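Colleague: here is my input, please return the structure:
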Amino acid sequence: MNLTPIYSGKVRDLYRADSDHLVLVASDRLSAFDVVMAEPVPDKGRVLTALTHFWVNELAPFVSSSLVSCDPRVIAEHVGDIPGDWAGRATLSREATMVPLECIVRGRLAGQAYEEYRERGTVHGEVVPPGLRLTDPFEEPRFTPSTKSDAGHDLNISSSEAAALVGDETFERCRDTCLEVFRRASDRLAEHGLVLADTKFELGWVDGELVLCDEVITPDSSRLWPADQVRPGEVPPSFDKQPFRDWLDASGWNRTPPPPPVPAGVIDITAQRYREAYRLVTGASLEDWYGGGE
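Modeller: Presented below is the predicted three-dimensional model:
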């Protein structure tokens, strides 16, 4: 296997394939409160990769991506034989010059945005109308960028701060692209009874073109809710790692390593939520994705 390791993150491992291509592997590792859990979540990496592939193809008429292929045979043509457990988890991508922003779009008030709004009446430092409750929709989706940080937490910044960081033209293109992608994805998900509350995009430049990079609208990068269970002022169930977070909170863990052992039942419920997210979004079975039926 002809790969050079570049980076190993909490969930993903990045390798250089050649001068123009990278291989990204989504593991089954799960990070909660910025700490990687000892227990993997079965099929999590395959779900993240499969959903990214789905959205890249769904959005292709509007925006390009850095993704070349998720097919293990195509990847092997570039780098030689790959480990069997990479099937369905590995992607071959064009190398991009990354925009140094986390491009977050929020359609509803939730998470950190809700905490800031409750304390100061703002979202990412910008005033929004009073009287909003948890899960309430904004009048229009909001582009709320943050800085990228390899160590520690990303820093929420205002639109003017983001524009100063990357330049007005790049900021406007990122904002307009992400808002349009969010609207298109939200409309499609609404047809399947799902609410896209918010999501994070990463963008980069390839041959002068602004493209989607990394994961696209997955349970790790998005809040995805069943529409029939959204109630104003209440936290709805979501298709992500919330069972892990809830159990850890109830355990009394102080959020510093090492984390406590997580029961098998919590792992199973979390894995089911990831698989269900794939089924509801795509209408397909994860067993039909690369690496299934093993």
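
Colleague: from here on, just use CA atoms for contacts and neighbour counts.
Modeller: OK.

Colleague: if I pick the nearest residue to Asp220 once chain neighbours are set aside, what's in contact with it?
Modeller: Nearest non-adjacent residue to Asp220, counting by C-alpha to C-alpha, 6 or more residues apart in numbering: Asp240, 6.6 Å away. Asp240 is in contact with 219-220, 223, 270, 273-274, counting by C-alpha atoms under 8 Å, 6 or more residues apart in numbering.

Colleague: quick one: the helices in the stretch 151-294 of the chain?
Modeller: Ranges of helices in the stretch 151-294 of the chain, per DSSP state H, counting those that start in this stretch, are 159-166, 168-190, 242-251, 264-282.

Colleague: distance to Gly152 for these - can I get that in JSON lines?
Modeller: Listed next are the helices of the stretch 151-294 of the chain as JSON lines, based on distance: least, C-alpha to C-alpha, whole Å:
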{"stretch": "helix 159-166", "distance to Gly152": "19"}
{"stretch": "helix 168-190", "distance to Gly152": "24"}
{"stretch": "helix 242-251", "distance to Gly152": "18"}
{"stretch": "helix 264-282", "distance to Gly152": "25"}
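
Colleague: for Val211, find the nearest of those helices.
Modeller: Closest of the helices of the stretch 151-294 of the chain to Val211 is helix 168-190, at 9.2 Å (criterion: C-alpha to C-alpha).

Colleague: coming back round to it: so the residue nearest to Asp220 versus Leu14, what's the distance?
Modeller: 23 Å (C-alpha to C-alpha, to the nearest Å).

Colleague: quick one: the residue nearest in space to the middle of the chain from Met37, how far?
Modeller: Nearest to the geometric centre of the chain sits Ser221, at 2.0 Å (C-alpha atoms, centre = their mean). Ser221 sits 18 Å away from Met37, going by C-alpha to C-alpha.

Colleague: before we move on, back to that, top of the contacts of Asp240 by neighbour count?
Modeller: Most neighbours among the contacts of Asp240, by other C-alpha atoms under 10 Å: Tyr274, with 26 neighbours.

Colleague: so who does it touch?
Modeller: Tyr274 touches 43-44, 47, 219, 239-240, counting by C-alpha under 8 Å, 6+ apart.

Colleague: out of the helices of the stretch 151-294 of the chain, flag the one nearest Leu59.
Modeller: Nearest of the helices of the stretch 151-294 of the chain (C-alpha to C-alpha): helix 168-190, 7.3 Å.

Colleague: which strands or helices does the lengthiest strand in the chain pack on?
Modeller: Counting by DSSP state E, the longest strand found in the chain is strand 194-206. With contacts defined as 3 or more C-alpha pairs under 8 Å, 6 or more residues apart in numbering; DSSP states H and E, the packing partners of strand 194-206 are strand 97-98, strand 101-108, helix 168-190, strand 209-213, strand 222-226.

Colleague: please generate a structure for the following sequence too, so the two can be compared:
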Amino acid sequence: MVSEAQSIPGWRHIYSGKVRDLYASEDPADTRILVVASDRVSAFDFVLSPGIPQKGELLTSLSMWWFGELSDVPNHIAEGEIPDAVAGRAMLAMALEMLPIECVVRGYLTGSGWAEYVSSGTVCGIPLPAGLKNGDRLPEPLFTPAYKAPMGEHDENITFEKTVEIVGAERAAQLRDTSLAIYRRASEIAEAKGLILADTKFEFGVDADGVLRLADEALTSDSSRYWDTAAWESGTTPEERMASFDKQIVRDWLAAHWDQQGEPPALPADIVEMTAGRYRELIERLRG
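Modeller: Just a heads-up that it's a prediction; the model follows:
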């Protein structure tokens, strides 16, 4: 369950997602949105407990760093002061018309993509060469969109053709091309720091002038899989090759201790501590 959002003077709570809370200004003339990252952690479309200490600050810091690295890509950041109550874990954002497409880019074979490949030789319906192993680099990064389901429902993988039906041919092509371009640039930056960006997901919105803008978060530990390059090159098992800097620790523990029926169990303290440590280590390595 998503916990109750905090009260912030001058701001009115309007929505809570799995991880973030959104607020509108009480000033009718101010159209900006306050995006507050919580310490909540989600997996398999469920919000888990307890949260990860300082996760909101870590995610916000990493998103802001990536927005800076990708400064030529239009994004949702707006100018202004962050309220003291949420300093360090909030962003001021433009009001956008959010597109209901989760723009997933996969550069490596892992996760649900690996499971599908074993079953059918495809990832999200896209045929791949035979003989690939778990964690292998794909011949080319794949754009595999998903339809963003309402809160409490599961997101649905969709084809590019379905994306065209939802947002139109021109916008769908723009989402695909922009997502792949960002992924390739971010991968180069990560590789220079000894990291592999295995996959990631982006969300986009459109401003009042029709400009497509990167929104929500950018290349964080929640939205992306990062691996250690040296471990990937030398590892002999999937576990060794895919040494993770994200919430994969949480996913793995949950998969081993829960059948995805009913409410998920509480995370043990050591899993929470390990996950927080990996989030911090990723930021330290990326930012140097």
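
Colleague: how close are the two chains, by TM-score?
Modeller: Between these two chains, after superposing, the TM-score reads 0.88 (TM-score structural alignment, normalised by the length of the second structure); 271 aligned residues with a C-alpha RMSD of 1.8 Å.

Colleague: thinking again about what came up before, tell me which of the helices and strands packed on strand 194-206 of the first structure lies nearest to Val74 of the first structure.
Modeller: For these, proximity to Val74 of the first structure was assessed by C-alpha to C-alpha; strand 209-213 is nearest, at 18.8 Å.

Colleague: list the contacts of Gly121 of the second structure.
Modeller: Contacts of Gly121 of the second structure by C-alpha under 8 Å, 6+ apart are 127-130.

Colleague: among these, which one has the most neighbours?
Modeller: That'd be Leu128 among the contacts of Gly121 of the second structure, by other C-alpha under 10 Å, with 15 neighbours.

Colleague: return the residue of the first structure aligned against that residue.
Modeller: In the first structure, the residue matched to Leu128 of the second structure (TM-score structural alignment) is Val128.

Colleague: I figured its match was touching Thr122, is that so?
Modeller: Yes: assessed by C-alpha atoms under 8 Å, Val128 of the first structure is found in contact with Thr122 at 5.7 Å.

Colleague: now do the shared contacts for the two.
Modeller: Counting by C-alpha under 8 Å, 6+ apart, nothing touches both Val128 of the first structure and Thr122.

Colleague: what sits against the nearest residue to Asp198 of the first structure once chain neighbours are set aside?
Modeller: Spatial nearest neighbour of Asp198 of the first structure, chain neighbours left out: Arg106 (4.2 Å); criterion: C-alpha to C-alpha, 6+ apart. Counting by C-alpha under 8 Å, 6+ apart, Arg106 of the first structure touches 141-144, 197-199.

Colleague: rebuild the residues you listed as JSON lines, extending it with distance to Tyr7 of the first structure and neighbour count.
Modeller: Formatted as JSON lines, these follow (distance: C-alpha to C-alpha, whole Å; neighbours: other C-alpha atoms under 10 Å):
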{"residue": "Pro141", "distance to Tyr7 of the first structure": "33", "neighbour count": "18"}
{"residue": "Arg142", "distance to Tyr7 of the first structure": "31", "neighbour count": "19"}
{"residue": "Phe143", "distance to Tyr7 of the first structure": "28", "neighbour count": "22"}
{"residue": "Thr144", "distance to Tyr7 of the first structure": "27", "neighbour count": "22"}
{"residue": "Ala197", "distance to Tyr7 of the first structure": "30", "neighbour count": "22"}
{"residue": "Asp198", "distance to Tyr7 of the first structure": "27", "neighbour count": "23"}
{"residue": "Thr199", "distance to Tyr7 of the first structure": "23", "neighbour count": "21"}
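
Colleague: of those residues, closest to Asp18 of the first structure?
Modeller: Within the contacts of Arg106 of the first structure, the smallest distance to Asp18 of the first structure is 30.7 Å, found for Thr199 (C-alpha to C-alpha).

Colleague: how far away is the residue nearest to the closest one when sequence neighbours are not counted from Cys213 of the first structure?
Modeller: If the residues on either side of it in the chain are set aside, Thr199 of the first structure comes closest to Ser222, at 4.0 Å by C-alpha to C-alpha, 6+ apart. Ser222 of the first structure sits 15 Å away from Cys213 of the first structure, going by C-alpha to C-alpha.

Colleague: the more surrounded of those two?
Modeller: Between Ser222 of the first structure and Cys213, Cys213 has the larger neighbour count (other C-alpha under 10 Å), namely 24 against 21.

Colleague: which residue lines up with that one in the second structure?
Modeller: Cys213 of the first structure maps onto Ala215 in the second structure, with residues paired by TM-score structural alignment.

Colleague: tell me which residues touch that match, please.
Modeller: Taking C-alpha under 8 Å, 6+ apart as the test, what Ala215 of the second structure contacts is 75-76, 202-205.

Colleague: dump the residues you listed into a markdown table; add distance to Ala255 of the second structure and neighbour count as well.
Modeller: A markdown table is the format used below for these (distance: C-alpha to C-alpha, whole Å; neighbours: other C-alpha under 10 Å):
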| residue | distance to Ala255 of the second structure | neighbour count |
| --- | --- | --- |
| Asn75 | 35 | 24 |
| His76 | 34 | 23 |
| Phe202 | 25 | 23 |
| Glu203 | 26 | 21 |
| Phe204 | 30 | 25 |
| Gly205 | 33 | 21 |
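
Colleague: what ranges do the strands span in the stretch 1-150 of the second structure?
Modeller: 11-16, 20-25, 33-37, 41-43, 46-48, 90-93, 97-98, 101-108, 122-123, 126-127, 137-143, 146-147 (DSSP state E, counting those that start in this stretch).

Colleague: need the winner for burial among those.
Modeller: Mean neighbour counts were compared across those using mean count of other C-alpha atoms under 10 Å; the top stretch is strand 33-37, at a mean of 25.

Colleague: so where in the first structure does that strand end up aligned?
Modeller: Mapped onto the first structure using TM-score structural alignment, strand 33-37 of the second structure spans residues 22-26.

Colleague: over to stretch 54-66 of the second structure?
Modeller: Against the first structure, stretch 54-66 of the second structure falls on residues 43-55 (TM-score structural alignment).

Colleague: so how far is that stretch from its chain's centroid?
Modeller: On the basis of C-alpha atoms, centre = their mean, to the nearest Å, stretch 43-55 of the first structure sits 10 Å off its chain's mean C-alpha point.

Colleague: what does stretch 5-21 of the first structure give?
Modeller: 17 Å.

Colleague: what's the answer for stretch 20-27 of the first structure, then?
Modeller: 16 Å.

Colleague: equivalent analysis for stretch 37-55 of the first structure, please.
Modeller: Distance, stretch centre to chain centre, for stretch 37-55 of the first structure: 10 Å (C-alpha atoms, centre = their mean).

Colleague: and what of stretch 206-219 of the second structure?
Modeller: Counting by C-alpha atoms, centre = their mean, stretch 206-219 of the second structure comes out at 15 Å from the chain centroid.
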